[in-house]
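1. Model the structure of this input:
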Amino acid sequence: MPGMSRWARAGCVLVALALSTAQPLHGQAEVLERIEFVDNTAFSSDELLPLLQLRAAQRGFFHRLVRSYVRALASNPATPATLLGHLQRLENQLESELPSFDPRLLEGDLETLRRFYTQQGFHWAQIQAQLVRQPDRAVVLRFLIEEGPAARIDTLLYLGLEEVPAEIRRELQQLRRLRPGMRFRESALLEELEALRRLLRERGYAHATYERPQIYILSERNADSILVRFSPGPRLRFGALHFVETTTNAPPLTERIRRFCTEFQPGQWYDIRAVERTRLRLLRLGVFEMVRIDTLPSTGTGTLDLLATTRYRRFQETLLGASLYRTALESAPNLGVELQLSNVNLFGGAEKGQLLGRIGLRDPLGSLERGQLEYEFQLSAGLTFPYLLRRVGLSSQLSYGIRALVWPLRLEALAVQLRLPVEFAPWTWMTTTELTVDIRAERPVDYPRAAAAVDTVPALAPFLRQYERLYAYTHRGTRLFPPSDITMSLLLGADHRDHPATPNSGHTVLATLDIGGVGAIGLAQYVRLQTLLLGFLPLRHGSVLAGKLRIGRIWWRNRENSYVPYDRHFFAGGANSVRGWASRSLWDPASGGIQSGIGSALASYIGGALLIEGSGELRWRLPPLRLGPLSPYVEKLVLVTFLDWGNAYDRLTPQLYGTATVGDIFRNLALSAGLGIGYLTDVGPIRVDAALRLHDPLNASAPWIFQRSAALRQWSFHLGLGYAF
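-> Reported below is the predicted structural model:
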């Protein structure tokens, strides 16, 4: 066949033979190639298109490939008729699977568009449809729209609120946003009505409702007069809260814990917010699978009893399997195998006991970049009391672990941790605070062998000084006691995100203060302060603009004779930090004391005393696509573009600590940018990010990307659990 390559001919023959059993189709319906809107100015085509039942054809890659083959072969007179016929039948079969034009759906779509325009105040809008066949036989559906002028609000009356107390009427008046002269929009009216009803239910009117709005169109003025009748009902106070529980052989929840979770007292005015907070606090106990709170019929005494229906979850669980987990230190996901035994509601107070055993591989992608695998082994036992007092809990944990640093150096640790979380009242800006006491005993294992290996690289000797002091403190690594560190920490937080794992709006502010070396026992002496700011702004079409700023500082006291525990150091780089570098592989060359690639494995275990980093992300989800059974999975895909910046300064060695200048901080800020794709789960997306180094302070000869040859081929890849922040 002239004009075709040997491979193209072979591909066509194979496709035709594989589908030689396809049957011809008769009476094929017309397929819409496009749907267009003409003269729509108030609303974009993207806003109108989702209202329709009719859909334009969306052909997949294979479908488009077959179409292109058919067009090319049909124009070639040397194409065998058998081959062309098989491919045409295949194309017809694929075309028959596309949504076809249905006049009945068109009538419904016309009515939907007219109703939509009417609800938005365009009462005189005229909408017609045309079916146009293009010269290439493509069928296009056009909606011709004459919007006309938008109606304005003439009067807006709310009746039935006359008996409401004056102070509540003033609050209702402050919620009113619609005014005479504004454009009428039914969605804005319903939003205001819901806000008014919500306020009534927050002020004691548990059964407040309103009737369907009566809208009178004043055609001579192109205006609307609106009348809405409210039925507030009687103003009621809280009565008793009754429980109906479905148990699973678990101990029942004590009355004391139920009382702690209840956000209202009998005799207070009914408030729907207190009911919602009570339900949320009961669910947060981790004891119930389901909690529903309903109102009971009023007895006419001015009080309202409530009924809480609950279903207990399994109180004992045993889990064994692979795990993907993350620690704040690694800023990257870790892979492991773990066995977890848990028991909830041990004594009827929603207590939780847990035993955990885990073997993990830390930051696998970063380990490959650093040239050695890093593992850890951990055993822990924990007991949590959600409420010692009404808003104060207690959590305790005993843990033992071994973590591989640079071979053959390992770090063995035994720790006891006590945490006292405190909840703030719901009307405060702060949402949580936590006081933690951490007693830790650490000792380096195989330190002499590690020191002997470092002797061949004298520049690395200062990086072992911290572990040398710890080695001497533990009697040359032979004792784990007395504790090497007693730290007291205070966390203050305000979390106002709309969702903890996949936020679309809101902000978070966290501040942490750690004081090491509390008391006369221990080797650690330091003060560590860290702040974290997060912000999320919703944009159009489900996209979100997210930003992060993180700043941390360590003040190291008596640095010639003390140390800062490894998990308190600041590190930069990784899936949740500056993504152009692997976890713990980025530092300031001026105050970091070593160039990249020269003993960086050991250097990555001595962090910095100063951390400055920030990120900006644009996150968006794919629009709904008609992909058959694949659609639910494709709709869970998320795409991210990001820009990261930051670095870690003032290496925690006696010689380098405090040597970073203001010039070093600005001059050696690292920059990276990239793309990411993720799949949404209940705990956020499992994602893969790829980043390029825009400014690399560790590359002294060519720090900027335009100074490096083949820079566009030097990508850093990260596997992430949840969003980067």
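
2. Please count neighbours and contacts with C-alpha atoms only from this point.
-> Fine.

3. ok, now how distant is the residue nearest the centre of the chain from residue 682?
-> In the chain, the residue lying closest to the centroid (CA atoms, centre = their mean) is residue 502, at 2.6 Å. Per CA to CA, to the nearest Å, residue 502 is found 9 Å from residue 682.

4. what sits in contact with each of the two?
-> Common contacts of residue 502 and residue 682 (CA atoms under 8 Å, 6 or more residues apart in numbering): none found.

5. For the helix or strand residue 413 falls within, what is the distance to the chain centroid?
-> In the assignment (DSSP states H and E), residue 413 maps to strand 410-423. For strand 410-423, the separation from the chain centroid amounts to 27 Å (computed by CA atoms, centre = their mean, to the nearest Å).

6. list the helices and strands it packs on?
-> Judged by 3 or more CA pairs under 8 Å, 6 or more residues apart in numbering; DSSP states H and E, strand 410-423 is in contact with strand 394-404, strand 432-445.

7. Thought residue 358 was touching residue 381, still the case?
-> No: look at residue 381 against residue 358 with CA atoms under 8 Å: they stay out of range, at 12.0 Å.

8. Let's compare: structure for the following, please.
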Amino acid sequence: MMILMATDLTGQEARGVRLERAGDPVRFERLQELHEVTFEGYVQTSPSQLIGVIQSRPSELSVTRRLSRYYLTNLRRNPATPRVVLRLLDSIQRDLQNELRYYDPRVAEGDSTALLEYLGQNGFHTATVGYRFQQDAAARVNRLTFVVNEGPRAVIDTIIYLGMEDVPPDVLDRIRSNMTLKTGDPFSEAAFDQEIKNILVILRNNGYYRARSGRPAIGISRDKLRDTLAVLIEPGTRCRIARIVFEENTNGQPSINVSARRRQLEFEEGEWYSEEKVARTRTNLMNLGAFEIATIDTLARDTAVPDGQLNTDSTLTLRVFTRNQKVYDVGANLLMFQTSIDNYLNGGGGATALYRNVFGGAQTASITLQYVFQDLSRLFQSQQLESEALASLNFGWPSFARIFDQRAALNLNVFYSQRNLIHPFRLESAGLNARLPLSLYAHTFFNGIDLTLGLERQVPRNFQDALQTALKEATSVTDTIAVLQTFVQFSALDRYLSDERGFFTGTFFGISFRGEHRDNPVNPTSGTFTTLATEFGYGAGKFIRLQFFNTTASPLRERLVAATKVRLGHIILLDQSQLYVPLERQFFAGGAASIRSYPSRQLHDTASGKLGIEDITSADQYVFANILGSASLLELSFELRYTFPRPQGIDDLWASLIERSGITFFTDFGNAFNRLVPSAYGSARLEDFVIGSVMAAGFGYRFDTPVGPFRIDVGTSIYDPVRRNEAFIWNRQGALKLSNFQLSIGLGHAF
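-> As a prediction, this is how the structure comes out:
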């Protein structure tokens, strides 16, 4: 038997404390108000653990109350203070009365008992807890202190699991391999409860549908240093799935055929019942996007089923119930979205017509019209926005096939677009994209694969006029050669189209491996996300494109997260006489999701990214930077992300806004190398990837939204090889001027 002991130290510890006069409202409030709750004597526990056990809480005063209290106390000492001022300040105090917390001996006594119980549940069987309430006259603080004497912590001496004698050896082996508690560990009642839950989960995933446990028993040795744990596990009869019954509430919509619903099942007749597979099946059904409700339950033994058979103690009938949702949707909306990997913030408007059940198998078809401005961060970087008008026809088949026993979907996209690049360039594109996403096991590092096929026709408009204009501005043979090199991408495409070698200018085959292990893909606080992608392109150019991307998030303390990014890319040209690589597949550096001390696409290595054009105007440099990328990319980033706690004592609206806000400090390192021109491609040396990279640093503001944090970042270059003699920031004149900082915005984290 555990004896709980709580000692009131108030009397002996409070001697000598000057009491306020009874009946004085202000002075009485000051004495009884609880300003601080502290703990003494703890060794193996911590205040953050103990504070969660008790009910006593200190006052959480807002800035308004603190200021009004300060002025009220001091102005009362001045006889000349107008009465109206005192009444106003006193009224503010009364209005904010709900911010105050008061000392209650009965609550403190209950808190002591709760602390003792908590300590006993964690092996401190000889612990004692006392408390005292005391006024610190010097600091004018009323403090409630809990004095904790933990004593030695008991360890687990024996663990006994009863009732699993008839469980098959293979299931017992799974249970043993997942056990974490062992003899010699410090006793924790919560850890033992979790161990029991883990055992029940394994049993329920291996046919024991009715598995349950009795109340755990804890035996404490006489010296209170060793604990014996025992629990009765009641597996019940092991059950197979005898029948699967499908029920559909069409809700006035077209029916979805049974075969489409059956393909979502993770289980089948004859298998042992698995709670995990049932949950995964429900998720699969909801992911079809065709149902309002999807539930899976068991039918009672005496419920009639189509074959007329009844369940036994060892068989189950599972009912899969679905209710269909509306199959069509038509709407127009403003768009604000973030591109994958590059994380550019795009915005515009669009209209979509969607049908969710084309062939009765939950297939979707949609027509989309969009006009989008790309990388809105350019608005704050004095750059011209690129825009794109897009029309597309999309088809999705969520349960297309099973590959290696894994479910695969099929997405088809036929599109036509007019993309306005930097004046006077315009790129007209049309094509077909097919994507086959395949989900792998959740516990593997790469838990998804994407197979892609693309057929594309791109036609540059106003190309010859732009080329002739640039050649006229060339002042030397060197300039002429450099201009031709810069336009070599579009020259290759123009020749390919002129020679009529084929309707499609590019055919692309790709495969990418995804590893998603973040706790929240939109705003992660822990976990990793990794992609490894390769793509083969054939047509106006022949190339292999490789890319690696990894981001991590790690909690350092409450509300503080450290995040990292590694992004590497390289394009291997299979025929260097054909340098064409589609613009969207080239590598660029700089911008809101890249090196944040540079505008979007404006950063290139000074050696392997140099064009060699003398007396180039800033306008031409801007054009060339936006139409001609690089074959290699290196980006490394680190961020500290802090989210503000919810303040107390202020209006709920303002408190909510502050709670959803945060700040970040970041550093970026990297550049784009091996410009896609004949004189530069392949010229980067290994050391260039270090000495040719820019190091940026800065800070930013975050505001959490349902689609990800809206962010504003300000960065500058700590080391910039482009500046040559002023590469390091301490060598620059006026380094702190606004012109040396770059402002960028984005939706979602930079990585």
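
9. overall similarity of the pair, as a TM-score.
-> Here the TM-score for the pair of chains, by TM-score structural alignment, normalised by the length of structure 1, is 0.88; 695 aligned residues with a CA RMSD of 2.9 Å.

10. Pick the most buried one from the helices and strands packed on strand 410-423 of structure 1.
-> Among those, the stretch with the highest mean neighbour count (mean count of other CA atoms under 10 Å) is strand 432-445, at a mean of 21.

11. so that one aligns onto which residues of structure 2?
-> Mapping strand 432-445 of structure 1 onto structure 2 (TM-score structural alignment) gives residues 448-461.

12. cool, and stretch 564-583 of structure 1?
-> Going by TM-score structural alignment: stretch 564-583 of structure 1 matches residues 581-600.

13. Check stretch 154-165 of structure 1 too.
-> Against structure 2, stretch 154-165 of structure 1 falls on residues 157-168 (TM-score structural alignment).

14. Tell me which residues are up against that stretch.
-> 182-184, 226-235.

15. Also stretch 440-451 of structure 1?
-> Under the criterion CA under 8 Å, 6+ apart, residues 406-416, 461, 464, 467-468, 470-471, 474, 477, 479-486 lie in contact with stretch 440-451 of structure 1.

16. which residue sits closest to the aligned partner of residue 413 of structure 2 in structure 1 in space, ignoring its chain neighbours?
-> Per TM-score structural alignment, the equivalent position to residue 413 of structure 2 in structure 1 is residue 397. Of all residues not flanking residue 397 of structure 1 in the chain, residue 382 sits nearest, at 4.2 Å (CA to CA, 6 or more residues apart in numbering).

17. any idea how far the equivalent of that neighbour over in structure 2 is from residue 354 of structure 2?
-> Aligning on TM-score structural alignment places residue 382 of structure 1 opposite residue 394 in structure 2. Applying CA to CA, the value for residue 394 of structure 2 to residue 354 of structure 2 is 9 Å.

18. overlap in contacts of the two?
-> 364, 365, 366, 367.

19. Please name the residues that touch the last one.
-> With contacts taken as CA under 8 Å, 6+ apart, residue 367 of structure 2 has the following neighbours: 352, 353, 354, 391, 392, 393, 394.

20. and what of the third one?
-> Each residue near residue 366 of structure 2 by CA under 8 Å, 6+ apart is listed here: 352, 353, 354, 355, 393, 394, 395.

21. In strands, which of those residues appear?
-> Cross-referencing these against strands under DSSP state E gives 352, 353, 354, 355, 393, 394, 395.

22. helix or strand for residue 105 of structure 1, which one?
-> helix 103-119.

23. Now do that helix: everything it contacts.
-> Counting by CA under 8 Å, 6+ apart, 48, 51-54, 123-129, 147, 184-187 sit against helix 103-119 of structure 1.

24. again, only using 7 Å
-> Applying CA atoms under 7 Å, 6 or more residues apart in numbering, the external contacts of helix 103-119 of structure 1 come out as 52, 53, 54, 123, 125, 127, 185, 186.

25. Check stretch 338-352 of structure 1 too.
-> Applying CA under 7 Å, 6+ apart, the external contacts of stretch 338-352 of structure 1 come out as 251-254, 257, 285, 287, 315-323, 353-359, 383-386.

26. so that stretch aligns onto which residues of structure 2?
-> Against structure 2, stretch 338-352 of structure 1 falls on residues 350-364 (TM-score structural alignment).

27. and what of stretch 45-62 of structure 1?
-> Against structure 2, stretch 45-62 of structure 1 falls on residues 47-64 (TM-score structural alignment).

28. That stretch spans what distance, first to last residue?
-> Length of stretch 47-64 of structure 2, first residue to last, CA to CA: 28 Å.

29. go on, stretch 537-551 of structure 2?
-> End-to-end distance for stretch 537-551 of structure 2: 27 Å, by CA to CA.

30. Centre of the chain to the helix or strand encompassing residue 171 of structure 1, how far?
-> Assigned by DSSP H and E, residue 171 of structure 1 belongs to helix 166-175. In terms of CA atoms, centre = their mean, the centre of helix 166-175 of structure 1 is found 37 Å from the chain centre.
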